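Participant: sequence and predicted structure below; questions after.
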Amino acid sequence: MSEIAGAAQPAQPAQPAQPAQPAQPAQPSAPRRASRCDPAVVRRLRTAVHGPVLVRDADDDAALQLEAAAWNLATTHRPTVVVGATCAADVVAAVRFARAEGLAVAVQGTGHGASSPFCDGVLVTTRRMAEVTVDAERRTARVGAGAVWRDVVAAAAPHGLAPLSGSASGVGVAGFTLGGGIGLLSRKHGFAADHVRSLDVVTADARLRHVDARTEPDLFWALRGGKGSFGVVTALELDLVELPELTAGAIVYAGEHAATVLHTWREWCGSLTDDTSTSVALLRLPDAPMVPEQLRGVLTLHVRVAHLGAQAEADRLLEPLRSCAPSLVDDVVARPYTDADAVHRDPVDPSPSWELGAGLTALDRDAVDALLAVAGPTARLPLVVVELRLMGGAMGREPERPNAVAGRDTAFSLMTIGPGVPALRDAVPAAARAVHEALSPWRSRTTLTNWLGHLDDREAVCASWTFDQQARLRATKTLVDPWDVFSHGHSVLPSVSAADLADTELLGEPDRLGAPTAVGARYWDVHQARWARRRQR
């Protein structure tokens, strides 16, 4: 176990990772689940880590629960050990410890995407790794794994630049980007993952790798869209774009106008260029003091708009929406990108939620009528949000640096969100699935990874990518994590288990497993043939 302490060399989080010698795997077997660890082993881990190391059912159990708390309060993690990483060396030590103890590893930044509890393993929290460095000349930002989008937006704005951030600036950069990432600029510039230049990642062999299109093309492809299947990302280098002239906000209508507004919005979407992004949400907000009075306890429609252009131009564009029905609120105005949160007005405080999303190939009149039948004014359902978002534009085109992002074939996305509270444990999922079932004739064959929500069946998660993407992702998973150390959340399965790989006599040589080798080519060919047979059926 002395190798744990050997991983504790100080690292500079803002510097690119240097190649490291891989750690020898402890066992050729899948991670086990354990609720306790040997105290002596934990003490050695603490000497190797700069941040806190907290153990369940010990004197620091309360601190562990606080450190492991997710933004989504419906999810309560109960890991065996939590490592509060402050740098890449801490992550290396945590993964090395987990491998030596045969434990699974999960990672959490903010916990916005925490859809299922992680128990009996090692949870690495990254929020202390929040450094952001902007290179205005190269139009890039180097971002630590714990940074949130407001950090990057604020650092880039003085240089006249902006990141491909999401609708809520409190969301973590890493998780958002690894799952694709959609925001106000995406129809113009593509997914956030399309603008990743390089990543630093600790893989299951406890090796810190600097990954880009030149050094490790397969892993670089898979990380950008493959979510957390391949390791713990400790830093990313992202492209920035010229800070746009932005006219953005929302138009809010009473629920009685739902049919008119939705059909008008559907037709209006067909006239838009890539300079305009939009979504519409049927909201049933609670009757609570923090909600504006005219929106409490009733159905309202929020049409969100972000136009990259002057307000006069946007006003002409919005005329069909503004004339179709009276509005309760209309705050579509020229605003700085630093004020982009005002468009969607997503919650800023932690809350319990249950989510399920999907992609749609089209939104015709029949699809809108089907949605209205299950979520319109006459419906009684416990969902707070039923949202449609216009996709397409640059998101539908292959980027300069191809990646594993799912959902490029979707024309619209569908998201359903309800309170993740015990009293509605059955009602919310049932209502969400009823909405999705009503729109199933228009469902696309792929789904945005960040939109999967509480879908936790791993075969179903894999089905969110195309057949060819699945084959390549699973082959890459086999190369870098055949032991399935990173199995929590929306992760793909390896093509071949570690036990099967042991027959190749390569399991004990992670340096060979971590690079494109004959083994990788072999299983890539196997999966190509497998998916070809499936398509023929």
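Facilitator: Received the coordinates, thanks.
Participant: use CA for all of it now, contacts and neighbours both
Facilitator: Will do.
Participant: residues touching residue 419, list them.
Facilitator: Neighbouring residues of residue 419 by Cα atoms under 8 Å, 6 or more residues apart in numbering: 352, 353, 354, 382, 383, 384, 428.
Participant: SS state for the residue of the chain most remote from its centre?
Facilitator: Within the chain, residue 323 marks the point farthest from the mean C-alpha position, 36.6 Å out by Cα atoms, centre = their mean. Three-state call for residue 323 (DSSP: H, G, I helix; E, B strand; the rest coil): helix.
Participant: want to compare, so here's the second one:
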Amino acid sequence: MENPMNHFDGFRAALTGEAFGPGDDGYEAVRLPWNLLIEQRPALVVLAESVADVQATVRLAAEQGLPLAVQSSGHGAVHPCDDGVVLNVSRLTGVDIDAESKIASLDAGARWRAVLEAAAPYELAGLSGTAPTIGAVGYTLGGGLGLMLRRFGFAADSVVAADVVTADGSLVHASQTENPELLWALKGGSGNFGVVTRLQVRLYHVPAVHHGMAVYPGARAAEVLGAWAEWNGGVSDAVTSAVNVMSVPPLPTVPEPMRGQHVAMVRATIAGGDGAELDGLRSALGVPLMDGFRTCTYLEAALSGMEPTDPMPATGSSALLSELSAGAVDTLLAMSAPGSPVPSIEIRHLGGAAAKEPDQPSAVSHRDAGYSAAANAIAPTPEQLAAVQERLAEGFGALSGYTHPGALVNFMPARSTPEKVRTAFSPESYQRLREIKRTYDPSNLFRFNHNIPPAS
């Protein structure tokens, strides 16, 4: 195949960053996102190092009629961009903290770890999730279920303003006073409306949290989930928690009580640093195999997760639940039973501040859901992928009698159709998003995402 970059020498020369085509040294290293199941062979991969690079790349794709995918850490890649342009913004890593106003300004490729480390000296925290290596901007635009979800709401609700390169290459500012409709759409509508080159988000004064996990034998998983669900009925909004039932690999980096075992792990973050609310759960469940709860800084809590960091072939599925009934628990546990090709299921407690409409509205919908359930697996071979997908289809199909009708953008599986994406929003919000999409991206240039097509 001829290197398409031969046709774009002027484009390459004008870049501050770098561009790679098939056959170029370095192309193989940059063409794949974090999820290796998104096997893509783009005609161009642009590693942008400036906003001007972003604008030039968007214009190039639009003028040449080429598909365009925007990627940062690569965790959000959901459709392979073959024969198109991949705009990689991972080199745009600037982070500025205004401690007085409690606002963080993040460049397009900033990772959560860098944001939290910059905010920590001021005892401020952003609404990050369980993986500090993930891109902060993409995570936030997709909603963002953080470690303090019930205390401060969805990460998207804390967006203050954004600079956005739209489909014609223009750089526009979105705030409550300038392009407010675009700002509303960005807060939960994901990357459908342009390339966010700078995002401003609220930070929160969090001097300490009580954080950690307690590990119980997997044979007690139904008991753990039942006690946890009952406990959730009485906790304050300061408590954000989840249960992960999984078969832990026998790796030397895994603590001995868990290594190679099927376990149920209760994870919680309590904003404010007081662990007294855990007493009821401890009384119900007794002594765990391992108890790692402690009072610490938010930064320490955010960096303590066990999320994988290396690229891998990952797949999964998810659902929202109105409540965690015994039938739902049995179905979830059957899906991830020992020996299953799906080794883990995570159930998160929602509600609290996330259930309330924020002071400044956002596109995030389905705030009445009580829980989310997500199952994930590594599938390095076609045979393993087929087995995983079959188990996921069976498991979530059986769960359908217990599910909430909505969905969450950040938890949607790869290759979700627009019909599936529609379920992440209320009918009114979805129609409003489509109309805003028509204004800013009428040709659907930004479609290699959980796509919202423009209104006709």
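Facilitator: All right, it came through fine. Only a predicted model underlies this, so the values are computations on that prediction, with no experimental measurement involved.
Participant: work out the TM-score between the chains.
Facilitator: Once superposed, the chains reach a TM-score of 0.95 (TM-score structural alignment, normalised by the length of the second structure), with 455 aligned residues with a Cα RMSD of 1.9 Å.
Participant: picking up where we left off before, the contacts of residue 419 of the first structure: which two are farthest apart?
Facilitator: Spanning the widest gap among the contacts of residue 419 of the first structure are 352 and 382, at 13.5 Å by Cα to Cα.
Participant: the stretch 101-250 of the second structure: helices as residue ranges?
Facilitator: 112-119, 136-141, 149-152, 180-189, 221-232 (DSSP state H, counting those that start in this stretch).
Participant: for the ones you listed, which one ends up most surrounded?
Facilitator: Comparing the helices of the stretch 101-250 of the second structure by mean neighbour count (mean count of other Cα atoms under 10 Å), helix 136-141 ranks first with a mean of 27.
Participant: which residue range of the first structure does that one align onto?
Facilitator: Counting by TM-score structural alignment, helix 136-141 of the second structure lines up with residues 173-178 of the first structure.
Participant: that stretch against the second structure, how far on average?
Facilitator: On superposition with the second structure, the mean distance recorded for stretch 173-178 of the first structure (mean Cα distance after the TM-score superposition for the first structure) is 0.6 Å.
Participant: got a list of contacts for that stretch?
Facilitator: Taking Cα under 8 Å, 6+ apart as the rule, stretch 173-178 of the first structure contacts 109, 113, 143, 145-149, 165-166, 191-193, 223-228, 233, 235-236, 450.
Participant: cool, stretch 236-248 of the first structure as well?
Facilitator: 139-145, 156-157, 160-164, 174, 195-200, 304-311, 314, 331-337, 340, 343.
Participant: which residues in the second structure does the helix or strand containing residue 357 of the first structure match up with?
Facilitator: Remark: residue 357 of the first structure resides in strand 353-360, with elements defined by DSSP states H and E. Aligned using TM-score structural alignment, strand 353-360 of the first structure spans residues 314-321 in the second structure.
Participant: alignment lookup: residue 37 of the second structure to the first structure.
Facilitator: By TM-score structural alignment, residue 37 of the second structure lines up with residue 74.
Participant: quick check: which element contains that match?
Facilitator: Applying DSSP H and E, one finds residue 74 of the first structure in no helix or strand.
Participant: neighbours of the aligned residue in the first structure for residue 214 of the second structure, just the number please.
Facilitator: Using TM-score structural alignment, the equivalent of residue 214 of the second structure in the first structure is residue 251. Counted with other Cα atoms under 10 Å, the neighbours of residue 251 of the first structure add up to 21.
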